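Peer 1: no sequence on this one, just coordinates:
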């Protein structure tokens, strides 16, 4: 019943979700209904020995069904790429997995990237 609600309500493309292509661990998953929230830039904490200026930390939270990624739960520190428009085209943003939790078949993946 929960799995039905996940796809029928939360991951419903007519309501909340959008279909995107995800590339993770050498595999490509097309037309995955996802919710990508909190995509925001903030100033990156800069160390004294760090001379890279103009870089920002980007953080976001990805919600999708574990089954839509072939049962592969993203692991912390791994890279994941998500395109920015439906239909498989567009630009792929690359993120690092900061944390990943799976509850009742739904993934909640916290993502971080460095963006210029």
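Peer 2: Perfect, I can see it now. The model shown is predicted, which means the values in this text are computed figures rather than measured ones. Residues are numbered from 1 along each chain as shown.
Peer 1: drop to CA atoms for contacts and neighbour counts, all remaining ones
Peer 2: OK.
Peer 1: which stretches of this protein form strands?
Peer 2: Here the chain has its strands, by DSSP state E, at 18-24, 27-43, 56-65, 79-83, 92-103, 106-115.
Peer 1: could those strands go into CSV alongside distance to residue 3 and mean neighbour count?
Peer 2: Shown next, in CSV, are those (distance: least, CA to CA, whole Å; neighbours: other CA atoms under 10 Å):
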stretch, distance to residue 3, mean neighbour count
strand 18-24, 18, 20
strand 27-43, 14, 15
strand 56-65, 9, 20
strand 79-83, 23, 19
strand 92-103, 11, 17
strand 106-115, 8, 20
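Peer 1: adding another structure so you can compare the two:
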């Protein structure tokens, strides 16, 4: 695979879109916009090492065999589960510590413009 990180980010967009349009959730327009912004603000902004390492680990388990497109997608999806869980932990940590910034920008819970959505 030529650019693992680009593929990983493409899968993020697919997963986010599927989540936002899943009929199991009864999103209002405002709540869908809030979740959309919250995910983009908190999840893909880091180095993505945890998620990318899931794909690398899967490649090692395949012992040099080329991954199929489906395997790449599923490994990326699992990697995003790790990244989303880590983002959740970071948001909670920021709240517990009353932090002001994360990755050079205001912590999500301090973003007043999102509080009303």
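Peer 2: Received, thanks. These numbers were taken from a predicted model, which means no experiment stands behind them.
Peer 1: could you get me the TM-score between them?
Peer 2: Once superposed, the chains reach a TM-score of 0.22 (TM-score structural alignment, normalised by the length of structure 1), with 44 aligned residues with a CA RMSD of 4.2 Å.
Peer 1: returning to what we had before: reformat the strands of structure 1 as CSV; add distance to residue 4 of structure 1.
Peer 2: Shown next, in CSV, are these (distance: least, CA to CA, whole Å):
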stretch, distance to residue 4 of structure 1
strand 18-24, 17
strand 27-43, 14
strand 56-65, 11
strand 79-83, 24
strand 92-103, 14
strand 106-115, 11
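Peer 1: and of those strands, who's closest to residue 2 of structure 1?
Peer 2: Residue 2 of structure 1 lies closest to strand 106-115 among these, at 9.6 Å (CA to CA).
Peer 1: which elements pack onto the closest one?
Peer 2: With contacts taken as 3 or more CA pairs under 8 Å, 6 or more residues apart in numbering; DSSP states H and E, strand 106-115 of structure 1 sits against strand 56-65, strand 92-103.
Peer 1: what's the closest of the ones you listed to residue 22 of structure 1?
Peer 2: strand 92-103 (8.7 Å).
Peer 1: now do the end-to-end distance for stretch 21-32 of structure 1.
Peer 2: 6 Å (CA to CA, to the nearest Å).
Peer 1: and the helices in structure 2?
Peer 2: 4-20, 29-42, 49-61, 69-97, 112-115 (DSSP state H).
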